[in-house]
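J.: Sequence unavailable; structure follows:
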């Protein structure tokens, strides 16, 4: 079978007994980074030396058939560098291929940066959506945020420390400066920190620089209609990101229920 195994996201003490036993017995391990996996074995004091197969975003398509074939007769353990494979990490294609081939897939659950950040955010956890890494290009980022502006579920994002201040500022523009949010950094590590406040407050907090691995959690939109002024601000954000005005007004209109024609005329008048 294929065994997806969650590894610590920071604190080695989060490695479960089940994970340690699995790694002690494994004969084949497909690892996102074999060097990281070797360090994990050493840190956990595991003497077993399985066959390590490199398995990452750039070779998943090529490696998946080989791993599925191996899993026909023996267990294949899949590890990402931290957290659960397939969750913003390699593995989705492999699971799909294994399922199609009738190979059993199971998981050894464990640490998750998404769920940990959500749990400590102080924001609603009953309904949420994980959006993965924020787009790097301004236009793509603006388009994504505009599409999510009316989303009522709590939103979870990954972001790099070098871009977090700009991302929070862009979120404040798209979602509203007063939208509640949190930023967690270095989860489960020595310098773990979670900052909470409005998007405007957090953008200012991050302006001087933030270090470490980051997770942003943003409250969902309240069940109120988007005002024309708010919709117009979303249009401006998209246009500033390189989206054509007509396309921007169509996207915002679709997300808010407002008239695309009225938005277009208002945007022209505001120029």
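T.: Received the coordinates, thanks. Given the structure is predicted, the values throughout are model-derived calculations rather than measurements. Numbering: from 1, shown residues only.
J.: hey, let's count contacts and neighbours off CA atoms from now on
T.: Noted.
J.: which residue ranges form the strands in the stretch 1-150 of the chain?
T.: 2-5, 28-31, 51-54, 76-79, 105-108, 128-133 (DSSP state E, counting those that start in this stretch).
J.: Tell me which other helices or strands the second one touches.
T.: Read it as strand 28-31. strand 51-54, strand 76-79 (3 or more C-alpha pairs under 8 Å, 6 or more residues apart in numbering; DSSP states H and E).
J.: got JSON lines for the ones you listed, with distance to residue 240 and mean neighbour count too?
T.: JSON lines is the format used below for the helices and strands packed on strand 28-31 (distance: least, C-alpha to C-alpha, whole Å; neighbours: other C-alpha atoms under 10 Å):
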{"stretch": "strand 51-54", "distance to residue 240": "41", "mean neighbour count": "16"}
{"stretch": "strand 76-79", "distance to residue 240": "40", "mean neighbour count": "26"}
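J.: one step back: the strands of the stretch 1-150 of the chain into TSV, with extra columns for distance to residue 21?
T.: Output for the strands of the stretch 1-150 of the chain, formatted as TSV (distance: least, C-alpha to C-alpha, whole Å):
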stretch	distance to residue 21
strand 2-5	11
strand 28-31	14
strand 51-54	16
strand 76-79	12
strand 105-108	11
strand 128-133	30
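J.: quick one: which of those is nearest residue 168?
T.: Closest approach to residue 168 among those (C-alpha to C-alpha): strand 128-133, 13.2 Å.
J.: Which positions within that closest one qualify as buried?
T.: Using 16 or more other C-alpha atoms under 10 Å as the test for burial, strand 128-133 gives 128, 129, 130, 132.
J.: Who are the contact partners of the third one?
T.: Under the criterion of C-alpha atoms under 8 Å, 6 or more residues apart in numbering, the neighbours of residue 130 are 114, 155, 156, 157.
J.: OK, contacts around the third one?
T.: Contact criterion C-alpha under 8 Å, 6+ apart gives 114, 118, 128, 129, 130, 131, 132, 215, 216, 217, 218 as the residues in contact with residue 156.
J.: another structure for you, compare them:
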């Protein structure tokens, strides 16, 4: 701003408030004018340079963060396969349970972050089975009472394996491992928790896990059709399962069917 106002502070203040960067008083000295302009240009260029570097840094940080998340997801998939080597359940079962769980989480109103957590953590629901001896885990027939008591310990084993992790995904996996065999009426295990005392992740995965087990073929049983499996969920509503989640699952059966058909077992 070129002004004849001299050192009038009020004018200077108003000018600065309006965005003026510098002042020249009349009469203008050519050398001072040139120096001031060069300084302003230099400051502007430095500002543009800093903004460009900031954007570049932000882009690099975003890229690095995406790479870290991608690697963590890959690690989760590898760890999720651990139980599969001892458990007769298939990779298709694990994939469907993850997708069913994410669908229920979305319909229940959980945030996108929690939907992502439960999707990647659901495969760890039976991780504790790695601690169950093969003669029980792989027994083709019905377990006797003592064997079943041993089998039930897999919920706590999975929790103990995962609980101290710093990863949000693995901590969610610990929660799911501990809660997915609890029942809404308090008759489940390992703690006999009931209703809202059962973590929502556990209530969700319980439905996804049981429904997929019922509708999947196993060497010891034929797959149930959807109608029969849904009837079972509804019969067990408020007993084994959260009634609100059962209603949401039934309501979204078309989406459930799409997920099922996307992971047909060979």
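T.: Received, thanks. This structure is a prediction, so every number in the text was calculated from the model and none was measured.
J.: Work out the TM-score between the chains.
T.: Overlay of the two chains. TM-score (TM-score structural alignment, normalised by the length of the second structure): 0.28; 126 aligned residues with a C-alpha RMSD of 5.9 Å.
J.: Please produce JSON lines containing the buried residues of strand 128-133 of the first structure, extended by distance to residue 248 of the first structure.
T.: Formatted as JSON lines, those follow (distance: C-alpha to C-alpha, whole Å):
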{"residue": "128", "distance to residue 248 of the first structure": "26"}
{"residue": "129", "distance to residue 248 of the first structure": "23"}
{"residue": "130", "distance to residue 248 of the first structure": "24"}
{"residue": "132", "distance to residue 248 of the first structure": "23"}
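J.: Identify, from the residues you listed, the entry nearest to residue 197 of the first structure.
T.: Checking the buried residues of strand 128-133 of the first structure against residue 197 of the first structure with C-alpha to C-alpha, the nearest one is residue 128 at 18.4 Å.
J.: how near is that closest one to residue 234 of the first structure?
T.: 22 Å (C-alpha to C-alpha, to the nearest Å).
J.: Just the contacts of residue 130 of the first structure: which are in strands?
T.: 155, 156, 157 (DSSP state E).
J.: Flag every buried residue along the helix or strand hosting residue 246 of the second structure.
T.: Assessed by DSSP states H and E, residue 246 of the second structure sits inside helix 243-251. The neighbour-count check on helix 243-251 of the second structure (16+ other C-alpha under 10 Å) flags 243, 245, 246, 249 as buried.
J.: Please list all residues in contact with the second one.
T.: For residue 245 of the second structure, the contacting residues are 104, 108, 203, 204, 207, by C-alpha under 8 Å, 6+ apart.
J.: now the closest residue in space to the fourth one that isn't next to it in sequence, what's its secondary structure?
T.: Spelled out, it's residue 204 of the second structure. Spatially, and ignoring its direct neighbours in sequence, residue 204 of the second structure is nearest to residue 101 (5.9 Å; C-alpha to C-alpha, 6 or more residues apart in numbering). When classified by DSSP: H, G, I helix; E, B strand; the rest coil, residue 101 of the second structure comes out as helix.
J.: For residue 101 of the second structure, list the residues it contacts.
T.: Contacts for residue 101 of the second structure (C-alpha under 8 Å, 6+ apart) come out as 118, 119, 122, 204, 205, 208.
J.: Confirm for me that the fifth one is in contact with residue 99.
T.: No. Contact criterion C-alpha atoms under 8 Å: residue 205 of the second structure and residue 99 do not qualify, at 10.1 Å.
J.: Quick one: which of the contacts of residue 101 of the second structure is the most crowded by neighbours?
T.: Most neighbours among the contacts of residue 101 of the second structure, by other C-alpha atoms under 10 Å: residue 122, with 36 neighbours.
J.: circling back: turn the contacts of residue 156 of the first structure into JSON lines, including distance to residue 67 of the first structure.
T.: Putting the contacts of residue 156 of the first structure into JSON lines (distance: C-alpha to C-alpha, whole Å) gives the following:
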{"residue": "114", "distance to residue 67 of the first structure": "27"}
{"residue": "118", "distance to residue 67 of the first structure": "33"}
{"residue": "128", "distance to residue 67 of the first structure": "33"}
{"residue": "129", "distance to residue 67 of the first structure": "30"}
{"residue": "130", "distance to residue 67 of the first structure": "28"}
{"residue": "131", "distance to residue 67 of the first structure": "28"}
{"residue": "132", "distance to residue 67 of the first structure": "26"}
{"residue": "215", "distance to residue 67 of the first structure": "31"}
{"residue": "216", "distance to residue 67 of the first structure": "34"}
{"residue": "217", "distance to residue 67 of the first structure": "35"}
{"residue": "218", "distance to residue 67 of the first structure": "38"}
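J.: nearest to residue 5 of the first structure, of those residues?
T.: Of all the contacts of residue 156 of the first structure, residue 5 of the first structure sits closest to residue 114, with 15.9 Å by C-alpha to C-alpha.
J.: what about residue 42 of the second structure, neighbour count?
T.: Neighbour tally, residue 42 of the second structure, other C-alpha under 10 Å: 12.
J.: Now do it against residue 175 of the second structure, distance only.
T.: Going from residue 42 of the second structure to residue 175 of the second structure by C-alpha to C-alpha gives 57 Å.
J.: Over to residue 197 of the first structure. Which of the three states is it?
T.: From three-state DSSP, the assignment for residue 197 of the first structure is strand.
J.: Neighbours of it, how many?
T.: Residue 197 of the first structure has 18 neighbouring residues, counting by other C-alpha under 10 Å.
J.: Is it possible to get CSV of the contacts of residue 130 of the first structure that adds distance to residue 195 of the first structure?
T.: Shown next, in CSV, are those (distance: C-alpha to C-alpha, whole Å):
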residue, distance to residue 195 of the first structure
114, 16
155, 16
156, 14
157, 15
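J.: Of all pairs in those, which one is the farthest apart?
T.: Maximum distance among the contacts of residue 130 of the first structure (C-alpha to C-alpha): 10.1 Å, for 114 and 155.
J.: Neighbour count for those two, which is higher?
T.: residue 155 (24 against 21).
J.: quick one on the thing from earlier: and which of the buried residues of strand 128-133 of the first structure is nearest to residue 77 of the first structure?
T.: residue 132 (23.7 Å).
J.: Pull the number of nearby residues for residue 70 of the first structure.
T.: Residue 70 of the first structure has 15 neighbours, counted by other C-alpha under 10 Å.
J.: That one - nearest residue in space that isn't next to it in sequence?
T.: Residue nearest to residue 70 of the first structure in three dimensions, not counting chain neighbours: residue 76, with 7.2 Å by C-alpha to C-alpha, 6+ apart.
J.: List the buried residues of the helix or strand where residue 176 of the second structure lies.
T.: Element membership for residue 176 of the second structure, per DSSP H and E: helix 168-179. Residues of helix 168-179 of the second structure classed as buried by neighbour count (16+ other C-alpha under 10 Å): 169, 170, 171, 172, 173, 174, 175, 176, 177, 178, 179.
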